[in-house]
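>>> Got a predicted structure here, sequence first:
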Amino acid sequence: MSKVSKLRDLTTKAASADHQEAFDEQTADDADDRSFCLLLSAMLENSLDQANDHWIGEQTEDVRKALYDQDGLLATFARKITFVTVIGIAGPVARENLRLLRHVRNAFAHAKLPITFDTPEVATVCADLVRINIFDPPEEPDQMPGLTPRKRFQVVTNETMMRLLSSTGFKVLFWDDDGVEKTIIGGALP
């Protein structure tokens, strides 16, 4: 296997709970916007993979590679979003959020100019992100219009990841500011 093939394989390996601590450190408040966006987006893409894998079911390594490799059905962020929409995991609100999150991620990944979440083009897209309910029993989420673009990106991404993981049957743990555990709703995203 070539060095490049090994590198490509690395990009399709599933992340585990053991990786979460490193992700958390790398997405801390002091992380620069580009790194923060790219890593949080990678975590979101991992959650999409887990939701898709759960729906698809256990597969051989060869089938998994065929799905996720360079030209596979689930090779790109956009294709993964389309797939979770087609199979009913993501409804119209989640689909639009995922589409916007993907475009913000792509801007940070490919912009030839320095950009931040306060760059007007980024900020206006982030303003269109919609918070979704994550709790069972349902609560109407406060859309928090005063959130900074970076914080709105973070909140919507985290809510989406929690719902995607919960849709797989994984018990996502959440405590409110008073230390009270709250149940994350399972099933399809709105």
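All right, it came through fine. Because the structure is predicted, anything quoted here is derived from the model rather than measured. Numbers count the residues shown, from 1 in each chain.

>>> all contacts plus neighbour counts: C-alpha atoms, from now on.
OK.

>>> and the residue nearest to the spatial centre of the chain, which of the three is it?
With distances taken as C-alpha atoms, centre = their mean, residue 44 lies nearest the centre of the chain, 1.8 Å away. The three-state label for residue 44, taken from DSSP: H, G, I helix; E, B strand; the rest coil, comes out as helix.

>>> That one against residue 155, yeah?
No. If you go by C-alpha atoms under 8 Å, residue 44 and residue 155 don't touch, sitting 11.8 Å apart.

>>> Residue 77 reaches residue 45, doesn't it?
Yes. Residue 77 sits in contact with residue 45 when judged by C-alpha under 8 Å, with a separation of 6.6 Å.

>>> element containing residue 183?
When secondary structure is defined by DSSP states H and E, residue 183 falls within strand 181-183.

>>> make that residue 98, sorry
Here residue 98, judged by DSSP H and E, is contained in helix 92-110.

>>> buried sites along that helix?
The neighbour-count criterion (16 or more other C-alpha atoms under 10 Å) identifies 94-105, 107-108 as the buried residues of helix 92-110.

>>> Tabulate those residues (TSV), appending distance to residue 33.
Listed next are the buried residues of helix 92-110 as TSV, based on distance: C-alpha to C-alpha, whole Å:
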residue	distance to residue 33
94	23
95	24
96	22
97	19
98	19
99	19
100	16
101	14
102	15
103	15
104	11
105	11
107	12
108	8
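
>>> just those residues now: which is nearest residue 165?
For residue 165, the closest of those turns out to be residue 94, at 13.7 Å, with distances computed as C-alpha to C-alpha.

>>> sorry, back to before: among the buried residues of helix 92-110, which one sits closest to residue 189?
Closest approach to residue 189 among these (C-alpha to C-alpha): residue 94, at 6.1 Å.

>>> List the contacts of that closest one.
Residue 94 makes contact with 132, 160, 189, 190 under the criterion C-alpha atoms under 8 Å, 6 or more residues apart in numbering.

>>> ok, second structure coming up, stack it against the first:
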Amino acid sequence: MPNTFELTDKALKREMTLTSELNDQTDRGAAIVGVAWVEEEMQAAIKSFLEEDKKAWDRLFGRSGPLATLSSKIDLARLLGMCSKVIASDLHILREIRNEFAHTVVARDNSVLTFESPHVKDKCLALKCVAHEPVSDPRTAFIRACAILNADFYMHRYFGQKVSSGGLIHARIEQGVY
């Protein structure tokens, strides 16, 4: 079994690399890469909570599977108790922002789409997971939200805790642990 400290050190280095990458990106790049970062960790966390079955996994999470979309993964994470309703809402906001940048060439007012575009800015500044921080810049709020939510899902992989109950996500009946 790997040393937890090594895993944490590796994750910290990865987070620092990704944060640096996000800071160097255009707004469009930051939105797409930032949400991909969260989605990748969310999917790994979900996978760690499920039984290993490659064929079933591929059918569910593969390109055309019912759990292939970010929206369906967010909803599954919510149903598994991996995040609260508030965090699920934040994840959907991040998804909407990503989709806006990925599928819209210019802003609604025909200007360049940025984190300062009013509708994007409002969404970024409405993210509850960064409400405790004194963040007034929408890009900073977005990147901080991605970092926080990525770290939350990383923690799920290594500690197996449900947010809703504070307990393990599954009982280990064979060992008498309920």
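That came through, no problem. This structure is a prediction, so every number in the text was calculated from the model and none was measured.

>>> For the two chains, what TM-score is obtained?
Structural agreement between the overlaid chains, expressed as a TM-score with TM-score structural alignment, normalised by the length of structure 2, amounts to 0.74; 148 aligned residues with a C-alpha RMSD of 2.4 Å.

>>> Could you check how far the residue nearest to the centre of structure 1 is from residue 63 of structure 1?
According to C-alpha to C-alpha, to the nearest Å, residue 44 of structure 1 stands 22 Å off from residue 63 of structure 1.

>>> And residue 88 of structure 1, by the same measure?
Separation of residue 88 of structure 1 from residue 63 of structure 1 (C-alpha to C-alpha): 22 Å.

>>> now swap in residue 3 of structure 1 and tell me
Spatial separation of residue 3 of structure 1 from residue 63 of structure 1 under the definition C-alpha to C-alpha is 22 Å.

>>> More neighbours: which of those two?
Here residue 3 of structure 1 and residue 63 are set side by side on neighbour count (other C-alpha atoms under 10 Å), and the busier one is residue 63, at 12 against 8.

>>> how about that one, what's its partner in structure 2?
Using TM-score structural alignment to pair residues, one finds that residue 63 of structure 1 aligns to residue 56 in structure 2.

>>> same question, residue 92 of structure 1
Pairing criterion TM-score structural alignment: the partner of residue 92 of structure 1 within structure 2 is identified as residue 85.

>>> ok, for its match, nearest residue in space, not its chain neighbours?
Nearest in space to residue 85 of structure 2, with sequence neighbours left out and distances taken as C-alpha to C-alpha, 6 or more residues apart in numbering, is residue 78 at 6.9 Å.

>>> Hmm, the one you found is touching residue 89, no?
No. Counting by C-alpha under 8 Å, residue 78 of structure 2 stays clear of residue 89, with 9.7 Å between them.

>>> where exactly do the helices run in structure 2?
Using DSSP state H, the helices found in structure 2 span residues 4-24, 27-49, 54-61, 70-79, 85-103, 118-125, 138-159.

>>> Make CSV out of the ones you listed and add distance to residue 112 of structure 2.
Listed next are the helices of structure 2 as CSV, based on distance: least, C-alpha to C-alpha, whole Å:
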stretch, distance to residue 112 of structure 2
helix 4-24, 18
helix 27-49, 10
helix 54-61, 34
helix 70-79, 26
helix 85-103, 10
helix 118-125, 12
helix 138-159, 15
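
>>> what's the helix or strand for residue 174 of structure 1?
Assigned by DSSP H and E, residue 174 of structure 1 falls in strand 173-175.

>>> can you give me the offset of that strand from its chain's centre?
Taking the mean C-alpha point of strand 173-175 of structure 1 and that of its whole chain, the gap between them comes to 18 Å (C-alpha atoms, centre = their mean, to the nearest Å).

>>> Over in structure 2, find the residue span it aligns onto.
Mapped onto structure 2 with TM-score structural alignment as the criterion, strand 173-175 of structure 1 occupies no residues.

>>> Tell me the helices and strands packed up against that strand.
Counting contacts by 3 or more C-alpha pairs under 8 Å, 6 or more residues apart in numbering; DSSP states H and E, strand 173-175 of structure 1 packs against strand 181-183.

>>> same thing but 10 Å
Where contact means 3 or more C-alpha pairs under 10 Å, 6 or more residues apart in numbering; DSSP states H and E, strand 173-175 of structure 1 is packed against helix 149-166, strand 181-183.

>>> distance from the longest one to structure 2 after superposition?
Right, the one you point to is helix 149-166 of structure 1. With the two structures superposed, helix 149-166 of structure 1 lies on average 0.8 Å from its match in structure 2, counting by mean C-alpha distance after the TM-score superposition for structure 1.

>>> Counterpart of residue 119 of structure 2 over in structure 1?
Under the alignment defined by TM-score structural alignment, residue 119 of structure 2 is paired with residue 121 of structure 1.

>>> Could you report the distance from its match to residue 100 of structure 1?
In this structure, residue 121 of structure 1 and residue 100 of structure 1 are 12 Å apart, going by C-alpha to C-alpha.

>>> Repeat that for residue 106 of structure 1.
Residue 106 of structure 1 sits 10 Å away from residue 100 of structure 1 when distances are taken as C-alpha to C-alpha.

>>> Contacts only, for residue 151 of structure 1.
Residue 151 of structure 1 makes contact with 29, 117, 126, 157 under the criterion C-alpha atoms under 10 Å, 6 or more residues apart in numbering.
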